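Participant: turn this into a model:
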Amino acid sequence: MSSDLLLEARGVSKSYSMSLSPRERFFEAVFGWTPDKPHHVVLENIEIEVRRGETLGIMGRNGAGKTTLLGILGNVIEPSPGSTITRYGTIAVLLAVGAGFNPQFTGRQNAELFCSLMGLSSAETTARMGAIAAFAELDDYFDMPLRTYSSGMMARLGFACAIHVNADVIIIDETLAVGDANFRVRCYERIQQMQRNGQTFLLVSHSPNLVANFCTRTIVIEKGRKVFDGPPLEGLNVYKDIRENLAAGKKPLPNGGSDLIAPKLRLENVRFNEVVGGDGKRGILTCDLVAEAAVSDPVVSFGIRNQEGITICSYDSERDTTELKTMSSGERTSLELEFKNILLAGAYFISARVAERVGDVTLTLGTHHNIARFDVVSKGTNAGLVDLSVKLTTPSTSHNDPAAEVAIS
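Facilitator: Take a look at the predicted model:
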């Protein structure tokens, strides 16, 4: 066994019996008897090694099994028989917000309990309370019951506890997603500081930027199976392909899916690609506009929003010089929306609207959110929404020379 190996998982699986009665659950728990019932497989034959100093990012769609895997690795969830988990160090686990805390205890009491469960002595726990309270910034709430906390306050307490108990491995399951922006920045700064000191992390995140900037290795889980284990940027591409293939296979839905359904117009074959040219990155959305009935003056509009719902920009063919021609029933027109991608790191979503101009009135025929998603991954740390290519220079400085001054009258 290598001295830097902290966590080793072999053949990890997890399944749940479906529709068990209370009596059947009793016999299963006490006697190990499993009734002949269908099982829901959550994880299947997962193999993982985690070494000292790594930051392992785990990605996957909702329901892929990520949280269950973290719970098993952190000794919170019992795996199915045949699974082998070997832990060579202490592990601090942050799963669901507030998980493991007693809502009747104060923040301080929960922090003391957390430290005690991590093996700290009473003296060591007392010595850490000041640092935990200071990082959590809960003020008077630190000595109030947890039931009075918001989800963001519980996230503050949980993260503050986890980083002050000297755990060999810290497991975080999207807990930081519920904190306010300033607190998240402080958490990320602390994670980077701890990484420089050799701390090991396991992170679950849907954020491509977090994975690209913080993780040294990435695992992608799909339908309970490990489908990728390797460099973060390659893992992001695998995760992106999974999402896009899923979207392409969905049937058109009135309020969701990859196609937009409208009474007279619809969008089909929506695709997004990014190209890199001499003038930088450009985003290209392609789709087909299909007329179910004759439309004399079709109108399309698109909007780009970030994951906070802020509209970054919008386009409306009605306000553009490009006019869409009259479409007869069954006619199909290919559309291509191109824009210069100067967006900063994050996830972005494109929405669409189809309409018809009738006289002085524009009638909306259908709207749809999130027909396409794209991710901008950057190693930069600039804040804001767009990259304006701002540069700071230091022009040569000249000293005032009285003899060279020119009087202006």
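Participant: going forward, measure contacts and count neighbours with C-alpha atoms only.
Facilitator: Will do.
Participant: can you show me the strands along the stretch 151-300 of the chain?
Facilitator: Counting by DSSP state E, counting those that start in this stretch, the segments of the stretch 151-300 of the chain that form strands are 169-173, 200-204, 217-222, 225-230, 265-277, 280-291, 298-306.
Participant: would you list these in a markdown table and tack on distance to F26 and mean neighbour count?
Facilitator: Converted to a markdown table, the strands of the stretch 151-300 of the chain look like this (distance: least, C-alpha to C-alpha, whole Å; neighbours: other C-alpha atoms under 10 Å):
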| stretch | distance to F26 | mean neighbour count |
| --- | --- | --- |
| strand 169-173 | 31 | 23 |
| strand 200-204 | 33 | 25 |
| strand 217-222 | 32 | 23 |
| strand 225-230 | 30 | 17 |
| strand 265-277 | 51 | 17 |
| strand 280-291 | 55 | 17 |
| strand 298-306 | 48 | 20 |
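Participant: nearest to M144, out of those?
Facilitator: Counting by C-alpha to C-alpha, M144 lies closest to strand 169-173 out of those; the figure is 24.7 Å.
Participant: who does that closest one touch, helix- and strand-wise?
Facilitator: Packing partners of strand 169-173 (3 or more C-alpha pairs under 8 Å, 6 or more residues apart in numbering; DSSP states H and E): helix 66-73, strand 91-94, strand 200-204.
Participant: which secondary structure elements does the shortest one sit against?
Facilitator: Okay, so that is strand 91-94. helix 151-162, strand 169-173.
Participant: here is the second sequence; please produce its structure so I can put it next to the first one:
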Amino acid sequence: MTLPIINVNNVTIEYTSRVGFFKRFKHKALDDVSFEVQPGEVFGILGGNGSGKSTLLKVLGGILHPDEGEILVKPGVSRALLSLGLGFNPELTGEDNAIISSMLNGYSKKQAQDLCKDIAEYSELGHFFYQPVKTYSSGMKSRLAFSTAVLTEVDVLLVDEVLSVGDKKFKQKAQETLSEKIKGHQTVVFVSHSEQQVRKLCDRSIWLKDGVLQAYGPTAEVISKYNNG
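Facilitator: Just a heads-up that it's a prediction; the model follows:
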């Protein structure tokens, strides 16, 4: 059997919140979550608002570290987290942010600068590509995030509902590009509110509710449990 590209073992993320001056309470954004992602598969994360989907994707991307449990990533595997504006410096231009993001994924400065020509064209941001990200609308940030992540050659794409923002024409283009990546056996972990998108794109999935794993397996089975839950 093929070794998993990502293995999530009993991961818990806990936050401490303050109520008033003295009272504090702990909240588990993720509670003892375990699953694995195989090379070349499209893996779905389904759940409502506050279910822990985005927190989990940040754990998979190495941005958050578990309070308990562990995430094991196959040696040498590169990951890109495609999330709306995450990691962008609002004071820097779209171009500068794209260069930094590419270099963090192993590109030399020259390679990143060359790649930026393709990112600028694909994103269709025009002169805004050379303006500070703080001037961008949410749709423009979505274009920059998707273009940068999808044109950077990485082993695993982590997609956090970024396709839900932006104009219809670009969303269609983005979905077609993602489909091409999937046909080329790109490993993708895909978060979405859209049951239809998860059903269409994902081989296997999990369903999260209040940070707890409710179902894990073939997507059709997970969606069936999700709808009956």
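Participant: related to what we said a few turns ago, wait, which of the strands of the stretch 151-300 of the first structure is closest to L337 of the first structure?
Facilitator: Comparison of these against L337 of the first structure by C-alpha to C-alpha identifies strand 280-291 as nearest, at 5.0 Å.
Participant: give the aligned range of the closest one in the second structure.
Facilitator: Taking TM-score structural alignment as the measure, the second structure aligns no residues with strand 280-291 of the first structure.
Participant: what's the counterpart of S194 of the second structure in the first structure?
Facilitator: S194 of the second structure is assigned S207 in the first structure as its aligned equivalent, the criterion being TM-score structural alignment.
Participant: my read is that R24 of the second structure contacts Y15, right?
Facilitator: No. Taking contact to mean C-alpha atoms under 8 Å, the distance of 10.2 Å between R24 of the second structure and Y15 leaves them out of contact.
Participant: returning to what we had before: what about the match of S194 of the second structure, neighbour count?
Facilitator: 19 (other C-alpha atoms under 10 Å).
Participant: give me every residue that touches it.
Facilitator: For S207 of the first structure, the contacting residues are G346, A347, taking C-alpha atoms under 8 Å, 6 or more residues apart in numbering as the criterion.
Participant: go on, D4 of the first structure?
Facilitator: R51, R52.
Participant: circling back to that earlier point, to D180 of the first structure, which of the helices and strands packed on strand 169-173 of the first structure lies closest?
Facilitator: Set against D180 of the first structure and scored by C-alpha to C-alpha, these come closest in strand 91-94, at 17.2 Å.
Participant: now the helices for the first structure?
Facilitator: 22-31, 66-73, 107-117, 122-136, 151-162, 181-196, 208-214, 232-249 (DSSP state H).
Participant: winner for burial among the ones you listed?
Facilitator: Of all the helices of the first structure, helix 151-162 has the most neighbours on average by mean count of other C-alpha atoms under 10 Å, namely a mean of 24.
Participant: tell me how far that one lies from the chain's centre.
Facilitator: A distance of 18 Å separates the C-alpha centroid of helix 151-162 of the first structure from that of its chain, computed with C-alpha atoms, centre = their mean, to the nearest Å.
Participant: quick one: that helix to the second structure mean distance?
Facilitator: On superposition with the second structure, the average gap between helix 151-162 of the first structure and its aligned counterparts reaches 0.5 Å (mean C-alpha distance after the TM-score superposition for the first structure).
Participant: what range does the top strand by length along the first structure cover in the second structure?
Facilitator: For the first structure, the longest strand by residue count, based on DSSP state E, is strand 361-376. Under TM-score structural alignment, there is no match for strand 361-376 of the first structure anywhere in the second structure.
Participant: who are the packing partners of that strand?
Facilitator: helix 208-214, strand 265-277, strand 346-358.
Participant: okay, the angle between that strand and helix 232-249?
Facilitator: Between the axes of strand 361-376 of the first structure and helix 232-249, defined by axes from the mean of the first three to the mean of the last three C-alpha atoms, to 10 degrees, the angle is 150 degrees.
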